[in-house]
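Asker: Test case, fold it:
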Amino acid sequence: MKLTSIIAIYALFWVMSAFLLLPFGVRTADEAGVAKVPGQADSAPAEFHPWRIVVRATVLAAVLCGLYVANYIYGWVTVDDVNLFGTPPGYEPPRR
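Answerer: Coordinates of the predicted model:
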């Protein structure tokens, strides 16, 4: 696998991780006991720490990307392992 492919896969995992981690650790103004700003949504966070999300997303994306690349190299899980519907009639697997 080329380095550019690994970087692209890491970027995809990073964006997915950042969106996945956004709701964790968020406290609303009611939970934090802070006064709300007029017009503020009830679900808006009292304090937003983007660097905390960046660090957590970076670590999670590195782990996921590492597992993906290791699976690519060692072939732990292949397409044949996740084939839930069986082989279609007339299909011949590619020769290696």
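
Asker: CA only for contacts and neighbour counts going forward, please
Answerer: Noted.

Asker: who's in contact with stretch 28-46?
Answerer: With CA atoms under 8 Å, 6 or more residues apart in numbering as the test, stretch 28-46 has contacts from 26, 27.

Asker: So which bits of the lengthiest helix in the chain are buried?
Answerer: The residue-count maximum for a helix in the chain (DSSP state H) belongs to helix 50-74. By 16 or more other CA atoms under 10 Å, the buried positions in helix 50-74 come out as 53, 54, 56, 57, 58, 60, 61, 62, 64, 65, 68, 69.

Asker: One more, please, to line up against the first structure:
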Amino acid sequence: MQWTSVLAIYFLFFVFSAFLLLPFGVRTHDEAGLEKIPGQADSAPVEFRPGRLLLRAAALAAVVTALFVLNYIYGWIGVEDLIVWGPDAD
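Answerer: Got it, this is the predicted structure:
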């Protein structure tokens, strides 16, 4: 596998991880016990930390990409393992 392919796969996992981790660790003003600004949405976060989110997404994407590349090298899970219905190979 070429390094550019690994980089592209990492980028895809990074974006997916960022969206997956987005709702975790977010508190609203009601949960924090703070007063809301008039016109503010009830679901608006108290303190959004994009740097922390990107750091967590980068770490998760690195782990998942490493597992993906290792599976590519060693072939732990193949296409035939993912078939859950259809004709039996026996």
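
Asker: Any idea what the TM-score is?
Answerer: Between these two chains, after superposing, the TM-score reads 0.93 (TM-score structural alignment, normalised by the length of structure 2); 88 aligned residues with a CA RMSD of 1.1 Å.

Asker: nearest to residue 79 of structure 1, of the buried residues of helix 50-74 of structure 1?
Answerer: residue 68 (13.7 Å; CA to CA).

Asker: Next, the contact list for that closest one, please.
Answerer: Listed by CA under 8 Å, 6+ apart, the contact set of residue 68 of structure 1 is empty.

Asker: Kindly provide the distance from it to residue 1 of structure 1.
Answerer: 11 Å (CA to CA, to the nearest Å).

Asker: Please apply the same query to residue 7 of structure 1.
Answerer: Noted for residue 7 of structure 1: a distance of 11 Å to residue 1 of structure 1, by CA to CA.

Asker: Compare neighbour counts for these two and give me the winner.
Answerer: residue 7 (12 against 8; other CA atoms under 10 Å).

Asker: ranges for the helices of structure 1?
Answerer: For structure 1, the helices defined by DSSP H occupy 3-21, 29-32, 50-74.
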